[in-house]
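Undergrad: for reference, the sequence and a predicted model appear below.
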Amino acid sequence: MQHSHWDIFCAVVDNYGDIGVTWRLARQLASEHGIEVNLWVDDLRSFGHILPALDPKLPCQMVEGIRVLQWNTPLDQPYVAGEVLIEAFACELPDEVKQAVRDAAMPPCWLNLEYLSAEDWVEGCHGLPSFQPGGINKYFYMPGFSAATGGLICETGLFETRAAWQADSANKMALFQKLGLGGIQAEDKVISVFSYETEALPALCELWSEGQQRVHALIPKGRSFNSLKALLPCPVEALTPGQRIELGMLTLHVLPMTDQQGYDRLLWSCDFNIVRGEDSFLRAQWAARPFIWHIYQQEEDYHLVKLEAFMQLYCDNLASEIAECWRNLNLSFNQQQATAVQQHWQYMDSHAVPLLAHARQWPIDALKTTDLATRLVQFVKNSLR
């Protein structure tokens, strides 16, 4: 008899991106679809930064209805094949797992959950089988923005919850206070920054510091601050959560670490978000606020191909002048063009109202009524027939 549970394996890369997406998927599969999920993670310490309820010392524990297991090599916990096996983002499964799949009387539906992309080729690759030893197919599951892809992670009721939060400014002010971010007034411009290192960031900080409006940049300790060392009163390692650094009209705030729900609310509460990776990239879109996507740099600038594909999609219903402005801002930030990013930011500020209206409509258009978890469950049902 086949076990009904699903197993998801995730190798933590770049601290929070891969595990952030995987955890959201596991939670939604359990809470909205009633699926018993085993989540195998190789770095529980990093995982614990976005999931405070997790105890990194426990090799097996239940958190929010998910069984979280330490993925060591070899495995400390026995793997028993269930209904579905997901390797998140092409992580290499342990040999004993592959052998258990081959030996199973009813092999699980084996899926490779890929990274999100807006590129055209995604539609053609979504759902394709890859023949594995033992006569088993592994399917490529491709998240994406069209109906012919695997869809986008989005919890039921998320947009309604976000809209209610943003309708009352008291919510954001209470959040800033809870996070220990002092000195922010309701009329100030607030920008969250979660980027890789780039010379474009200190250029924007210089522009903000010399502007007419009070700006607050909310930045967690890490790679963004590595770009701002020349502006800091101490080494990056010595920064403390809640610390404020005054630079003219700009205040840099050191953000404390927060869980995923807290980060979502932070994005909802800011006027503009600078994000990186995949999880924060999609959550910035769901926040219905304008944003810059600092995409992970790849060889031969292939990351810019991915960026262009998304920008073309995002700008489809934007007026050409505004679309060009937003595209140029994202490109200059990703190409570390300090002077250009300042110019494009100033130009974008003059289009703030229509850009915000577009950001509010985009989540509705992008989701196309069906989220990734729902499409995934249906894909499994079709594959197991």
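TA: The structure has been received and is ready for your questions.
Undergrad: please count neighbours and contacts with C-alpha atoms only from this point.
TA: Will do.
Undergrad: for residue 279, see how far away the nearest residue to residue 37 once chain neighbours are set aside is.
TA: In space, and not counting its chain neighbours, residue 37 is closest to residue 6: 4.9 Å by CA to CA, 6 or more residues apart in numbering. Residue 6 sits at a distance of 22 Å from residue 279 (criterion: CA to CA, to the nearest Å).
Undergrad: over to residue 345?
TA: Remark: distance between residue 345 and residue 279 (CA to CA) = 24 Å.
Undergrad: before we move on, back to that, which ones are touching the residue nearest to residue 37?
TA: 35, 36, 37, 38, 82, 83, 84, 85, 86 (CA atoms under 8 Å, 6 or more residues apart in numbering).
Undergrad: make a markdown table out of those residues and add neighbour count, secondary structure and distance to residue 144.
TA: Shown next, in a markdown table, are these (neighbours: other CA atoms under 10 Å; DSSP: H, G, I helix; E, B strand; the rest coil; distance: CA to CA, whole Å):
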| residue | neighbour count | secondary structure | distance to residue 144 |
| --- | --- | --- | --- |
| 35 | 18 | coil | 23 |
| 36 | 19 | coil | 25 |
| 37 | 21 | strand | 23 |
| 38 | 23 | strand | 25 |
| 82 | 22 | coil | 26 |
| 83 | 17 | coil | 24 |
| 84 | 20 | strand | 21 |
| 85 | 22 | strand | 21 |
| 86 | 24 | strand | 17 |
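Undergrad: for residue 173, pull up the helix or strand it's in.
TA: helix 169-178 (DSSP states H and E).
Undergrad: hang on, I meant residue 343
TA: helix 338-349.
Undergrad: go on, residue 14?
TA: Assigned by DSSP H and E, residue 14 falls within no helix or strand.
Undergrad: so where do the strands sit in the protein?
TA: Secondary structure of the chain (DSSP state E): strands at 6-10, 37-41, 60-63, 66-70, 84-88, 109-113, 129-132, 136-141, 189-193, 215-220, 244-247, 250-255, 272-276, 291-294.
Undergrad: show me what the last one is packed up against.
TA: When you say that, I think you mean strand 291-294. Under the contact definition 3 or more CA pairs under 8 Å, 6 or more residues apart in numbering; DSSP states H and E, strand 291-294 sits against strand 272-276, helix 279-286, helix 320-334.
Undergrad: which other residues reach the first one?
TA: Among residues not part of strand 272-276, those counted as contacts by CA under 8 Å, 6+ apart are 190-196, 267, 281, 284, 289-296.
Undergrad: equivalent analysis for the last one, please.
TA: Taking CA under 8 Å, 6+ apart as the criterion, the residues outside helix 320-334 that touch it are 198, 200-201, 292-295, 304, 311, 315, 338, 340-341, 344-345, 347-348, 351, 355.
Undergrad: one more to weigh against that first structure:
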Amino acid sequence: MTVSIENMTSQNSEQNWDIFCAVVDNYGDIGVTWRLAKQLSAEQKINVTLWVDDLNSFQHILPHLDPNQVTQSHCGIKINQWSEPLKIDYKVGDVLIEAFACELPAQVKQQLVTAKQAYFDNSKNKKPPVWLNLEYLSAESWVEGCHGLPSMQASGIKKYFYFPGFSDKTGGLICEKTLFTDREHWQLDTQNRQNLFKSLGLTGIDETDTVISVFSYESSALLALCQHWQANDTKTHALIPKGRSLNSLQSILPCSIDELTPGMQIAFGNLVIHILPMTDQEGYDKLLWSCDFNIVRGEDSFLRAQWAAKPFIWHIYEQEEDYHLIKLDAFMQLYCNNLPSELAMSWKGLNLAFNQEQAALTCEYWQQLNLADLPLQQHAKQWPIDAINDVDLVSRLVQFVKNS
């Protein structure tokens, strides 16, 4: 039976989905779930409620959010404070997503059990809710075999494990339908970049200067790169928000990090550090689109750097026994598959050295990596098209739920 788009939209608009997010790394977890919620609402017309335990961190990427409100709505999404116990009555909907293995409140689990029992007691009831665990993004090969697998919980309810990924056997990647077109239009007009910089309070940036955004964890390699840029023949601008990146640069800053304010400029030779204000997700996307190179961290900014079609360093979240380096290597192998061998070696070397805080090697590989290199630029533009693999995560997710 063929279902029209209008009918599908009508069906989705009657669905109620809940997403639970425990903020672990300030912006990464909430960044992913907020994009997911917005896309489900805007493109699939699903009623989404997002439960978040740390509204103060959330406010950094959603400035209009009031962290003192227990419940509120933004961008068509209901946002609830997740506390223990919940201050708002929970009514189970059609789909429940726990982001990154967060532990659901007992009353939520009980609602799932009740909904399942009601379904079996009365066959006229709609099907029981679908319970999903949204996992972290990984390029590792084992993800394909684990994506979509159910796990029977003690309550007798199946929980499905949904793995984002880069192949058609995974859950796909978060990407809004118009994102690539919007980015291309933005990058074609250089005035957009200048207007953005002006709105952020950035001055003194010429078209010929190199502009680098920095959103990393602490790393001595970042300090080494800044000292390297300082001695360069050409001018480099490092755009850095207040946060963990600046902890690595305290030794060269003229004041404490607490005294830094957005709009400040700190010049060292041919390097100028600009202190950025925090911005919402749309603003951050445009920042990535406007820079020549991006240093990013975690998961959300890592993926958005890829969609920006610019070269980047991924500062991956450190894990025990250096497991994060295995995840980094899996992605680098995939990303570099179509790069010329020498260029691939330089890009992989740069990323690995930065993550291992090998300061001298980081600078050496940076020198080898010519940002104006045409194959590097062409690869950065082609990669998003290849990586999205025809279908984005939200479209796959909705279809997965339908099939479940």
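TA: Alright, I've got the coordinates. In this text, all values refer to a predicted model and were calculated from it rather than measured experimentally.
Undergrad: just to revisit the earlier point, tell me the one of the contacts of residue 6 of the first structure nearest residue 68 of the first structure?
TA: Relative to residue 68 of the first structure, the closest of those is residue 38; by CA to CA it sits at 6.0 Å.
Undergrad: does the closest one touch residue 10 like I think?
TA: No. Residue 38 of the first structure is beyond contact range of residue 10, at 10.9 Å (criterion: CA atoms under 8 Å).
Undergrad: picking that back up, whereabouts in the second structure does the helix holding residue 343 of the first structure align?
TA: Here helix 338-349 of the first structure aligns to the second structure at residues 359-370, judged by TM-score structural alignment.
Undergrad: likewise for stretch 79-96 of the first structure?
TA: Counting by TM-score structural alignment, stretch 79-96 of the first structure sits on residues 90-107 of the second structure.
Undergrad: residues of that stretch that come out buried?
TA: For stretch 90-107 of the second structure, the neighbour count (16 or more other CA atoms under 10 Å) marks 92, 93, 94, 95, 96, 97, 98, 99, 100, 101, 104 as buried.
Undergrad: for stretch 25-38 of the first structure, same thing?
TA: 25, 26, 27, 28, 29, 30, 35, 36, 37, 38.
Undergrad: could you check how far the residue most central in space within the second structure is from residue 281 of the second structure?
TA: Ranked by distance to the mean C-alpha position of the second structure (CA atoms, centre = their mean), the top residue is residue 300 at 0.9 Å. Using CA to CA, we find residue 300 of the second structure at a distance of 10 Å from residue 281 of the second structure.
Undergrad: shared neighbours, the two?
TA: Contacts common to residue 300 of the second structure and residue 281, judged by CA under 8 Å, 6+ apart, are residue 31.
Undergrad: residue 170 of the second structure: what's it in contact with?
TA: Residue 170 of the second structure neighbours (CA under 8 Å, 6+ apart): 143, 144, 147, 163, 164.
Undergrad: brain fart, residue 245 of the first structure
TA: Applying CA under 8 Å, 6+ apart, the residues near residue 245 of the first structure are 232, 233, 251, 252, 253.
Undergrad: repeat for residue 54 of the first structure
TA: Going by CA under 8 Å, 6+ apart, residue 54 of the first structure touches 44, 47, 48, 63.
Undergrad: what does it align to in the second structure?
TA: Aligned partner of residue 54 of the first structure by TM-score structural alignment: residue 65.
Undergrad: what does residue 217 of the first structure give?
TA: Aligned counterpart of residue 217 of the first structure in the second structure: residue 238 (TM-score structural alignment).
Undergrad: its match: neighbour count?
TA: Using other CA atoms under 10 Å, residue 238 of the second structure has 24 neighbouring residues.
Undergrad: what's the answer for residue 189 of the second structure, then?
TA: Taking other CA under 10 Å as the definition, residue 189 of the second structure ends up with a neighbour count of 10.
Undergrad: now do the alignment partner in the first structure of it against residue 93 of the first structure, distance only.
TA: Taking TM-score structural alignment, residue 189 of the second structure has residue 168 as its aligned residue in the first structure. As judged by CA to CA, residue 168 of the first structure and residue 93 of the first structure stand 46 Å apart.
Undergrad: same deal with residue 272 of the first structure?
TA: Separation of residue 272 of the first structure from residue 93 of the first structure (CA to CA): 39 Å.
Undergrad: residue 263 of the first structure -> the second structure?
TA: So residue 263 of the first structure corresponds to residue 284, using TM-score structural alignment.
Undergrad: and that match, how many neighbours?
TA: 17.
Undergrad: for residue 215 of the second structure, see how far away it is.
TA: 11 Å.
Undergrad: cool, and residue 94 of the second structure?
TA: Per CA to CA, residue 94 of the second structure is found 36 Å from residue 215 of the second structure.
Undergrad: go on, residue 339 of the second structure?
TA: Counting by CA to CA, the gap from residue 339 of the second structure to residue 215 of the second structure is 25 Å.
Undergrad: out of the two, which sits in the more crowded spot?
TA: Comparing residue 339 of the second structure with residue 215 by other CA under 10 Å, the one with more neighbours is residue 215, at 24 against 16.
Undergrad: residues contacting the equivalent of the more buried one over in the first structure?
TA: Matched by TM-score structural alignment, residue 215 of the second structure corresponds to residue 194 in the first structure. Neighbouring residues of residue 194 of the first structure by CA under 8 Å, 6+ apart: 219, 220, 223, 224, 274, 275, 276.
Undergrad: neighbours of the last one, how many?
TA: Look at residue 276 of the first structure: counted by other CA under 10 Å, it has 20 neighbours.
Undergrad: ok, it to residue 146 of the first structure distance?
TA: Residue 276 of the first structure sits 22 Å away from residue 146 of the first structure, going by CA to CA.
Undergrad: OK, contacts around the closest residue in space to residue 76 of the second structure that isn't next to it in sequence?
TA: Spatial nearest neighbour of residue 76 of the second structure, excluding adjacent residues (CA to CA, 6+ apart): residue 41 at 6.9 Å. By CA under 8 Å, 6+ apart, residue 41 of the second structure lies in contact with 47, 48, 76, 77.
Undergrad: tell me which residue of the first structure matches up with residue 41 of the second structure.
TA: Checking TM-score structural alignment: residue 41 of the second structure goes with residue 30.
Undergrad: same question for residue 350 of the second structure.
TA: Per TM-score structural alignment, residue 350 of the second structure is aligned with residue 329.
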